[in-house]
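Engineer: for reference, the sequence and a predicted model appear below.
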Amino acid sequence: MAEIEREAMEYDVVIVGAGPAGLSAAIRLKQLDADLNVVVLEKGSEVGAHILSGAVLDPVGLDTLIPDWKEKGAPLNVPVKDDNFYMLGEAGQVRIPNLPMPPLMNNHGNYIVSMGNVCRWMAEQAEEMGVEIFPGMACSELVYGDNGEVKGVVAGVFGLEEDGSIGENTEPGMELHGKYVFLSEGVRGSLSKEVIAKYDLSKGKEPQKYGLGMKEIWEIDPEKHREGSVTHTMGWPLESNAGGGSFIYHLENNQVYVGFVVHLNYKNPHLFPYMEFQRFKHHPMVADLLKGGKRVAYGARAISEGGYQSMPKMVAPGVALLGCSVGMVNVPRIKGNHNAMLSGIHAAEAAFVAINEGRAGDELDGYEALVRTGPIGKDLKKVRNVKPIWSKYGLTASLVLGGLDMWTNTMGFSLFGTVGHGKNDADATEEASKHKPIDYPKPDGTLSFDRLTNVSFSFTNHEESQPAHLKLMDAAIPVAQNLPKYAGPSARYCPAGVYEFVEEEGKDTRFVINFQNCVHCKTCDIKDPAQNINWTTPQGGDGPNYPNM
């Protein structure tokens, strides 16, 4: 594509991704200087189309950015009224008392929200201030300057031929140049991944860790609905097979968010995260809540879980990584949106200072310092050991030792120092011969559903004539290596049924990529044992169209 001549547009700051981090950065830049030229590029069909989060929102980021958000009609309508924690067994549950929990686990003052709707509202605020926002504009390439700095992105390429070549209907897109480029693509974004590798930003850091979060929206019997109620569970059905747990949040209009997270460092390649989620809904406590209701939406996304010790360097010449592009989720709180917003604010403030000094294309060191020493760093440092303790010693140890560590960290010290994560999630996968296959119950079509039926409730769509955006480094590896050694785990770890091994009589097994099903969760890019799958962005507007996630 390098030979294509494209038109170029010049901006002060180019922002990739209209999530909470990118939109916060855009708003803050305009608050600091209304004359700055700021553009936000969003690959989803509209702002919010690709946003999926729990979500219980800590409003600290919004309070900092737009203190009068209530008066301006921000969609934070359901304050949390009660917190419930349960340890599940197959047939029952034990309530974990709130009293011994560290104060940071308290959701008092937080709100149950649709982050998609929060981002739609934030986009309205940004546009009123003069920010240009272009949805349906996927950013497929970085543009580098003469000194190796990031100076922009290529956006809006449409109509490539199936083999990736230029056709008569191809729209080549355009280059958008900025004094600085902010990457707020969410977890494992393709441009962020390139920047981290090119500038070796993870050097000296622990590997990033991830979870797979799956979520359904249910409309339930009004008599069972408790607006403002928050429930988290651990234990069954995952137990010793994997780390993770669930959330059930009662929002308005008799709806509940039902979510399930599986930590992607699981060893057994036979594990089927999606089916663990479906099995969870048959627990008596959950089944009773959902009985008589109906599922109205489904989606999935990866979650960054490495925390404080896994955050890469956040800046390189001309570019800064924001929010989940860095990994700012507080794992025990299951919250990252507040830190994403704060990161956008910090990046904007650092860029404002630099531009006022006449700088461009250098490293925004001030942003990195604000993140690591400010409220984000303090939030993540307190909980940095919970995830690695859980991974190394199991759930019970995490509850006891991780809880103790969080308590001592609130007093300014840790008994454990900083615990390392060890392997990345791909390397954690063991050979299938070391594990027994897991027999999952067939979905009943009432509480539990097959993947393809559920994917239809993500409203995902991809233009089928374009090149597959899921690219294999070596096309032979899935059948030659992953199938015999790992029992073909991509057929299970994908929550959208993208990958399958097709056996036909008299023919060799084929590896099929149904990229049209992809909900852009990026799990394949993370968990594939050979790290053989590279997730790239499809053309703009493709992917899920989440209405209320």
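Structural biologist: Happy to help now that I have it.

Engineer: switch to C-alpha atoms for all contacts and neighbour counts from now on
Structural biologist: Fine.

Engineer: so residue 213 sits against residue 302, correct?
Structural biologist: Yes. Using Cα atoms under 8 Å, residue 213 is in contact with residue 302, at 5.8 Å.

Engineer: what's the distance between residue 441 and residue 281?
Structural biologist: Look at residue 441 and residue 281: by Cα to Cα, to the nearest Å, they are 12 Å apart.

Engineer: which one of the two has more residues nearby?
Structural biologist: residue 281 (21 against 11; other Cα atoms under 10 Å).

Engineer: excluding its backbone neighbours, what's nearest that one?
Structural biologist: Once flanking residues are discounted, residue 281 sits nearest to residue 287: 5.6 Å by Cα to Cα, 6 or more residues apart in numbering.

Engineer: and residue 152, by the same measure?
Structural biologist: Using Cα to Cα, 6+ apart, the closest residue to residue 152 is residue 177 (4.1 Å).

Engineer: also residue 380?
Structural biologist: residue 308 (5.3 Å).

Engineer: tally of neighbours for the closest residue in space to residue 427 that isn't next to it in sequence?
Structural biologist: Distance criterion Cα to Cα, 6+ apart; nearest residue to residue 427, sequence neighbours excluded, is residue 529 at 6.2 Å. Residues within reach of residue 529, counting by other Cα under 10 Å, total 25.

Engineer: residue contacts, residue 529?
Structural biologist: 426, 427, 429, 482 (Cα atoms under 8 Å, 6 or more residues apart in numbering).

Engineer: take this one as well and set it beside the first:
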Amino acid sequence: MTEFTREAMEYDVVIVGAGPSGLSAAIRLKQLNPEREVVVLEKGSEVGAHILSGAVLDTRGLDALVPDWKDKAAPLNTPVKSDKFYFLGESGKMSIPTWAMPPLMSNHGTYIVSMGNVCRWMAEYAEELGVEIFPGMAASELVYGEDGRIKGVVAGEFGKNPDGTPGPSYEPGMELHGKYVFLSEGVRGSLSKEVIAKFSLDADSDVQKYGLGMKELWEIDPAKHKQGSVTHTMGWPLGSSAGGGGFIYHLENNQVYVGFVVHLGYKNPHVNPYLAFQQFKHHPMVKELLEGGKRVAYGARAISEGGWQSMPKLTFPGGALLGCSAGMLNVPRIKGNHNAMLSGKAAAEAAHEAIEAGRAGDELTAYETEVREGAIGKDLKPVRNVKPMWSKWGLTASLALGGLDMWTNTAGFSLFGTLKHGKSDAEATEPADKHKVIEYPKPDGKISFDRLTNVSFAATNHEESQPAHLRLTDPDIPVSVNLAKYDGPSQRYCPAGVYEFVKDETTGADRFVVNFQNCVHCKTCDIKDPSQNITWTTPQGGDGPNYPNM
């Protein structure tokens, strides 16, 4: 067998993921010491290619990191001008007055943005400061030191055969070592998942909860466009089958973001989040807006919803978890990018202090303290009960009790303490025979679209000769357990049509097919599979979606 050796490159800090938290850390490290050696590894074909977010951006993270961002032409072009909340019925809507909401829910001073473009701008600024950024370099493996600490990652491995063996054009990649390794992979990152398990970082935290966010970019009739308008909805078409809701954000150039979030803790395995999203667009309010327009792009990704009580320990020997790798989304505000930026800044400051003091390699306890006691903790702790209330008591009760709890938290106390989430999203799935099949309308090809057609608007691509990055622990379980007991929920919860069950033409037996080429890296399968039999790993660098302006 041919032996392959990897070259090693040494840095002060190695950052995995060029999202808002990773780029913020890189920028802050260079601000503190221009001589600091910092590298950022990005699995997407370019910075921003894999970034998908709502997004209404609270600028407090950017204000702290780059106070003169306006002078530096940051792509924040659309301030929020109007803010509406609706409870939807099948054909009507009821307005929820904003005056009844706690002040923390206000969108005053926020901006409708493409976070992909914000990250592209941040990357340019980071490179001006001297940060090395390597797009198309998937960090596929952790490197451990003799003492058990994380000392680096393996990146840039290409050319494996489908069975995982080195192919004729195999490149082993290289090891990038650092005094610290920051994992800023976003939700359910494969390396973060490994680190959390290895160092039991979640031993004292509640179970993490997730949602699936799906989003389309539309160009609409200019007569219907209201730049700066923000709308959020709850209720129809989900009803009691699942939690979640929709959003409509009017950005510049007659474009609108239309999106839908489904909480993944639903019980009924017949729920189809993607088709619920398509059905949402046929509500009269949404349909009227989109008629005469055209869809420009589509994408999907999981979001972390556990909040304050679900954040694991943030530091481990050799590094730290940043942003959504730890779960810093403010659920009722549907905002996490500001906390991601603040976490990157805080981690950078802690690492800088340790290195300057000759304590490189020490655990970054100052980072943990800043997140828990600083601005991030103050943002997340007051809203910590909204998600578990919604999961336990439903939408109506959670609106009343969650609102009350947020109001009392502004005064520094909670009537409910800290509620627990209960089961994981995978464990919440119940057998199919306990629930009715849900009939969804067939997409019309004008307002609503089938999955495979929409996935083409994500511009996703995976080199087909590589090993499938969606790995089955037991290849028999999808048919013998998940199809038999849960009616094969993977064929519905995946928003990209990756999974399907087909009949063998000879035997008539069911066969599980994984079309990994369709994957948009949302990681829902890793989260929601009731048998926890699917593991999402990184494909080779550069593969996956290529999101424009998302």
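Structural biologist: Sure, I can see it. No experiment lies behind these values; they were computed from the predicted model shown.

Engineer: hang on, the earlier thing: was I right to think the residue nearest to residue 152 of the first structure contacts residue 15?
Structural biologist: No. Using Cα under 8 Å, residue 177 of the first structure is not in contact with residue 15; the gap is 10.4 Å.

Engineer: please enumerate the strands of the stretch 51-200 of the first structure.
Structural biologist: For the stretch 51-200 of the first structure, applying DSSP state E, counting those that start in this stretch gives strands covering 56-57, 78-79, 82-88, 93-96, 111-112, 132-135, 139-144, 150-155, 174-183.

Engineer: quick one: average offset of the first one versus the second structure, please.
Structural biologist: Spelled out, that is strand 56-57 of the first structure. Mean deviation of strand 56-57 of the first structure relative to the second structure after superposition (mean Cα distance after the TM-score superposition for the first structure): 0.1 Å.

Engineer: which of residue 177 and residue 15 of the first structure has more residues huddled nearby?
Structural biologist: residue 15 (29 against 23).

Engineer: what's the local residue count around residue 418 of the second structure?
Structural biologist: 15.

Engineer: leaving out chain neighbours, which residue sits closest to it?
Structural biologist: Nearest one to residue 418 of the second structure, counting by Cα to Cα, 6+ apart, is residue 385 at 6.4 Å.

Engineer: tell me if I'm right that that neighbour and residue 405 touch.
Structural biologist: Yes. Between residue 385 of the second structure and residue 405 there is a contact under Cα under 8 Å: 7.5 Å.

Engineer: how far away is the nearest residue to residue 473 of the second structure once chain neighbours are set aside from residue 526 of the second structure?
Structural biologist: Once flanking residues are discounted, residue 473 of the second structure sits nearest to residue 533: 5.2 Å by Cα to Cα, 6+ apart. Noted for residue 533 of the second structure: a distance of 8 Å to residue 526 of the second structure, by Cα to Cα.

Engineer: equivalent analysis for residue 437 of the second structure, please.
Structural biologist: Distance, residue 437 of the second structure to residue 526 of the second structure, using Cα to Cα: 23 Å.

Engineer: so which of those two has more stuff around it?
Structural biologist: In this view residue 437 of the second structure and residue 526 are compared by other Cα under 10 Å, and residue 526 has more residues nearby, 20 against 13.

Engineer: counterpart of that one in the first structure?
Structural biologist: With TM-score structural alignment as the matching criterion, the partner of residue 526 of the second structure in the first structure is residue 525.

Engineer: what about that match, distance to residue 18 of the first structure?
Structural biologist: On the measure of Cα to Cα, residue 525 of the first structure and residue 18 of the first structure end up 22 Å apart.

Engineer: quick one on the thing from earlier: show the contacting residues for the residue nearest to residue 152 of the first structure.
Structural biologist: Residue 177 of the first structure neighbours (Cα under 8 Å, 6+ apart): 8, 9, 10, 11, 14, 143, 151, 152, 153.

Engineer: save those residues as CSV, and put in distance to residue 392 of the first structure and neighbour count too.
Structural biologist: Converted to CSV, the contacts of residue 177 of the first structure look like this (distance: Cα to Cα, whole Å; neighbours: other Cα atoms under 10 Å):
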residue, distance to residue 392 of the first structure, neighbour count
8, 50, 14
9, 50, 11
10, 49, 16
11, 47, 17
14, 41, 27
143, 41, 14
151, 42, 27
152, 41, 31
153, 40, 25
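
Engineer: can you name the two of those that are farthest apart?
Structural biologist: Farthest pair in these (Cα to Cα) is 11 and 143. Separation: 13.8 Å.

Engineer: not counting sequence-adjacent ones, nearest residue to residue 237 of the first structure?
Structural biologist: Distances taken as Cα to Cα, 6+ apart put residue 280 closest to residue 237 of the first structure, at 6.1 Å, once the chain neighbours are dropped.

Engineer: what number of residues lie near that neighbour?
Structural biologist: Around residue 280 of the first structure there are 24 residues (other Cα under 10 Å).

Engineer: roughly how far does it sit from residue 286 of the first structure?
Structural biologist: 8 Å.

Engineer: before we move on, back to that, so what sits against both of residue 385 and residue 405 of the second structure?
Structural biologist: By Cα under 8 Å, 6+ apart, the residues touching both residue 385 of the second structure and residue 405 are residue 416.

Engineer: neighbour count for those two, which is higher?
Structural biologist: Neighbour count, other Cα under 10 Å: between residue 385 of the second structure and residue 405, residue 385 has more, with 29 against 23.
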